[in-house]
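# Return a 3D structure for these sequence lines:
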Amino acid sequence: MASPVRGRAGGPGRRPLDRAKDQAITAAVVDVLARLGHSGFTMDEVALAAGVGKAAIYRRWSSKTDLLVSYTEGSIEGTLDLADTGSLRTDLVALLGSAAAHFNGPAGRANRALLSAVHDDPVLAAAYHAGPVAQWGDAFRQVFDRAVRRGEICPDAASSVAGEAGAAILVQRWLLHGAHIDEALVADVVDDVVLPLLRDRGHP
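Got it, this is the predicted structure:
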């Protein structure tokens, strides 16, 4: 699940914001985007789905854009599995498998709805690059850096397009086809695409 969207702090002389409401609003953002898409996303719908008054939302976010930017930046935070399993292959299966689980769920449908607006909205585009794109790139760097330290791949392989190629297949299935991404596909992408590309860059 996405991290709670970050609203404004309570501030001096103001009551602390209720974190339970933050969680409810985050879940509502996902629900509304997944059901109604970006074009149907309104503060009224979010308030209704969260079971809160609109005032509770506006105390945290000044506008719909502010709320969507906050959600977008944290939409995959905490969802990627970066466990050190001891080998590059199983690290990649864990990472891509966690991404697939996100794509397959309600948050994945919500993010697909957001992507329909990114190209026409520079503010949302900036949030998407600062959040999911940056976090995704950092996750692959961590996995590849560990593999370099273990001697599994060369340093220049870690900076190649291998990671992008593997992720691109999953994103294509998710974004263009709306297909469920199963464990078998994740394993095939790792074994038939990512690892061969890395090996083609040479061994240490």
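
# only C-alpha atoms for contact and neighbour calcs from this point on.
Noted.

# Return the set of buried residues in the helix or strand containing Val93.
In the assignment (DSSP states H and E), Val93 maps to helix 88-104. The neighbour-count check on helix 88-104 (16 or more other C-alpha atoms under 10 Å) flags 88-89, 91-104 as buried.

# if we look at it, which residues are touching it?
1, 76, 79-85, 108-109, 139, 143-144, 146-147, 152, 167, 170, 174, 180-183, 186-187, 190-191, 195 (C-alpha atoms under 8 Å, 6 or more residues apart in numbering).

# Buried subset of those, written for ChimeraX?
Burial among the contacts of helix 88-104 is assessed by 16+ other C-alpha under 10 Å; the matching ChimeraX selection reads:
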select :1,76,79,80,81,82,108,109,139,143,144,146,147,152,167,170,174,181,186,187,190,191,195
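
# Cross the contacts of helix 88-104 against helices and list the overlap.
Counting by DSSP state H, the part of those found in helices is 108-109, 139, 143-144, 146-147, 167, 170, 174, 183, 186-187, 195.

# tell me the contacts of the residue lying closest to Gln142 once chain neighbours are set aside?
Spatial nearest neighbour of Gln142, chain neighbours left out: Leu82 (7.8 Å); criterion: C-alpha to C-alpha, 6 or more residues apart in numbering. By C-alpha under 8 Å, 6+ apart, Leu82 lies in contact with Asp91, Ala94, Leu95, Ala139, Gln142, Val143.

# I have a second one here; can you model it like the first so I can compare?
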Amino acid sequence: MTDGEDKRPQSSPARTRSGMRRLDPARDQAIAAAVLEVLARDGYAGLTMDAVATAAGVGKATIYRRWSSKSDLLLSVMDVMGERLAAPDTGTLRADMVGLLTATVQLLDGPAGRATRALMGAVQDDCSLAEAFQRGPLAHWDRAWATVLERAVARGEVTPAAGDTLAVEAGTAVVALRWLVTGRSLDDEIVRQLVDDVMLPLLVGGR
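Here you go, the predicted model:
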């Protein structure tokens, strides 16, 4: 080593699950968006490495060098498989819940929702995907609802015990049932009914 040469240890580049060097952030985002696009359009069966490469505008070798299978690819981008729901802060619990439930319905009705629907079967059959789904999209949604309830507690609208009720699950379960199973309508009136007739009574009924 010559005099004057920097002898400090160099940091190792971030690596994917397969051990290859990570892509730059912009390309990571392009590939994550491509996974969503292909899932929403073609379903899980149509999610191939070649299709993702085409949708992302990268060479197939770029994908194959970093992920050995589509399950490996899904695991690496699961944290962006659903858009993050922002918890509204309107000043009242009712308006916050209407806003958040409306945003949930809109999310499920869009590309991210169609991609999530396509994933449901795979998540049930693959423990690793199921765990990643719990840590990613489901955790994002849970945090948004928890934030809404925490603000309501701080305003004195509900007691701290409200977070232990089934109110949130009861409302979102109806949304999930209509979205995933029955195909019945999900609109502003359904959201209002769920908040006023199901969720709020469960949250404030014990006060």
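
# How many neighbouring residues does the counterpart of Gln124 of structure 2 in structure 1 have?
Aligned by TM-score structural alignment, Gln124 of structure 2 pairs with His119 of structure 1. Counted with other C-alpha atoms under 10 Å, residues neighbouring His119 of structure 1 total 11.

# returning to what we had before: looking at structure 2, name the residue matched to the residue nearest to Gln142 of structure 1.
Leu82 of structure 1 maps onto Ala87 in structure 2, by TM-score structural alignment.

# Let's check: the centremost residue of structure 1 is which one?
Ile76 (2.8 Å; C-alpha atoms, centre = their mean).

# ok, now how distant is the residue nearest to Gln142 of structure 1 from Trp136 of structure 1?
With distances taken as C-alpha to C-alpha, to the nearest Å, Leu82 of structure 1 is found 11 Å from Trp136 of structure 1.

# Kindly report the same for Ala99 of structure 1.
9 Å.

# One more: Leu195 of structure 1?
Applying C-alpha to C-alpha to Leu195 of structure 1 and Trp136 of structure 1 gives a distance of 18 Å.

# In space, what's closest to the match of Gln124 of structure 2 - neighbours in sequence excluded?
Nearest one to His119 of structure 1, counting by C-alpha to C-alpha, 6+ apart, is Ala125 at 6.6 Å.

# how deep is that neighbour tucked in, by neighbour count?
18.

# go on, Gly91 of structure 2?
When neighbours are counted by other C-alpha under 10 Å, Gly91 of structure 2 registers 12.

# again, but for Ala55 of structure 1
Ala55 of structure 1, neighbours per other C-alpha under 10 Å, totals 10.

# and it, what element?
Assigned by DSSP H and E, Ala55 of structure 1 falls in helix 54-58.

# how about that helix: buried residues?
Buried, per 16+ other C-alpha under 10 Å, within helix 54-58 of structure 1: Ile57, Tyr58.

# Quick check: what element follows that helix along the chain?
Next element after helix 54-58 of structure 1 (DSSP H and E): helix 64-73.

# Superposed on structure 2, what's the mean shift for that following helix?
With mean C-alpha distance after the TM-score superposition for structure 1, helix 64-73 of structure 1 departs from structure 2 by a mean of 1.9 Å once superposed.

# What span of structure 2 is that helix aligned with?
Aligning helix 64-73 of structure 1 against structure 2 (TM-score structural alignment) gives residues 70-79.

# for stretch 129-144 of structure 1, same thing?
Under TM-score structural alignment, the alignment places stretch 129-144 of structure 1 onto residues 134-149 of structure 2.

# now what about the matching stretch, what contacts it?
So stretch 134-149 of structure 2 is in contact with 78-89, 93, 96-97, 100, 162-163, 168, going by C-alpha under 8 Å, 6+ apart.

# What of stretch 41-53 of structure 2?
31, 34-35, 38-39, 59-60, 62-64, 69-70, 114-115, 118-119, 122.

# Swap in 10 Å and give it another go.
By C-alpha atoms under 10 Å, 6 or more residues apart in numbering, the list of residues contacting stretch 41-53 of structure 2 from outside reads 30-40, 54-64, 67-71, 73-74, 111, 114-122.
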